[in-house]
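A.B. asks: Starting from these lines, generate the structure:
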Amino acid sequence: MDPVTALVVSAIAAGSVEGVSDTAGQAVKDAYAWLKNVISRKYTNVDVSALERRPESESKQTSLAEDLEVAGSQAMPSLVRQRSPY
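C.D. replies: Here you go, the predicted structure:
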C-alpha cells in the first residue's frame, strides 16, 4: 500500500472511531465528513461503510486500500491536496 493510500485508510478508520465518541471535537467530525465526501465524489465505486462498521479490522482496512488503488491510486495525491476547510 502506498503511503498516501495508507494515510487515507487510517484517517477513515480513525475518523469512524472518533466520530462516534462523545469526546470527538466538531473539527474531527467535520474533517471526517469532508474526507468521506471527497472519496464518494471522486471514487464512486469505493464504499467506506465496511471499514466504518469495523474500523479496527485490518482486513477491512486492506480491502478499502485495495478498492482505492483499483479506483486509481495514482490520483490519490490529488485527493489529499484538495482544499480542506480544516
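
A.B. asks: switch to C-alpha atoms for all contacts and neighbour counts from now on
C.D. replies: Noted.

A.B. asks: any idea how far Arg41 is from Ala33?
C.D. replies: The gap separating Arg41 from Ala33 is 12 Å, by Cα to Cα, to the nearest Å.

A.B. asks: One more, please, to line up against the first structure:
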Amino acid sequence: MSYWTAIVVIVLIVAVASVMRSRQSGSDRLRQDRDQGPSPRETQLKNEVEELRERIHVLEKITVDGREARAIADEIESLREDQKQ
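C.D. replies: Below you'll find the model as predicted:
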C-alpha cells in the first residue's frame, strides 16, 4: 500500500467515525427530550387546541340545530354583543 493510499484510508476512517459520532449524539439528545416529557409550551398548546375544539363543537351545535337561518343570525349577533361588553 502506498503512502497516499494510506492517507486516503485514514481520512475515510476519520470521516466515518465523525458521522457515526454525530448520529449517536443526535439520538442521545432525542432520547433525553423524550425522557423529560412535554415542555410547558407543548402543554399550553395542547390546552389551547382542546379549548378550540370545544368551541368548534358548540358552533357546530348552533349551526345544525334545525333552526332557521334568521334565528342563527340573531344568536350570532347576540354573542357578538356579549363579547363587546
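
A.B. asks: TM-score for the pair, please.
C.D. replies: Scored by TM-score structural alignment, normalised by the length of structure 2, the superposition of the two chains gives a TM-score of 0.27; 34 aligned residues with a Cα RMSD of 3.4 Å.

A.B. asks: Report the central residue of structure 2.
C.D. replies: Structure 2 has Glu42 as the residue nearest its centroid, 7.6 Å off, counting by Cα atoms, centre = their mean.

A.B. asks: got the contact list for the strand or helix carrying that one?
C.D. replies: Using DSSP states H and E, Glu42 of structure 2 sits in helix 40-63. Here helix 40-63 of structure 2 makes contact (Cα atoms under 8 Å, 6 or more residues apart in numbering) with Ile72.

A.B. asks: Following element in sequence after it, please.
C.D. replies: helix 69-84.

A.B. asks: Buried residues, that following helix. List them.
C.D. replies: For helix 69-84 of structure 2, the neighbour count (16 or more other Cα atoms under 10 Å) marks Ile72 as buried.

A.B. asks: Check the offset of it from the chain's centre.
C.D. replies: Centroid separation for helix 69-84 of structure 2 versus its chain: 34 Å, with Cα atoms, centre = their mean, to the nearest Å.

A.B. asks: That helix vs helix 40-63, what angle?
C.D. replies: For helix 69-84 of structure 2 against helix 40-63, the angle by axes from the mean of the first three to the mean of the last three Cα atoms, to 10 degrees is 140 degrees.

A.B. asks: Arg41 and Ala33 of structure 1: who's more crowded?
C.D. replies: Ala33 (16 against 11; other Cα atoms under 10 Å).

A.B. asks: In terms of helices and strands, where is the more buried one?
C.D. replies: Taking DSSP H and E as the definition, one finds Ala33 of structure 1 inside helix 26-42.
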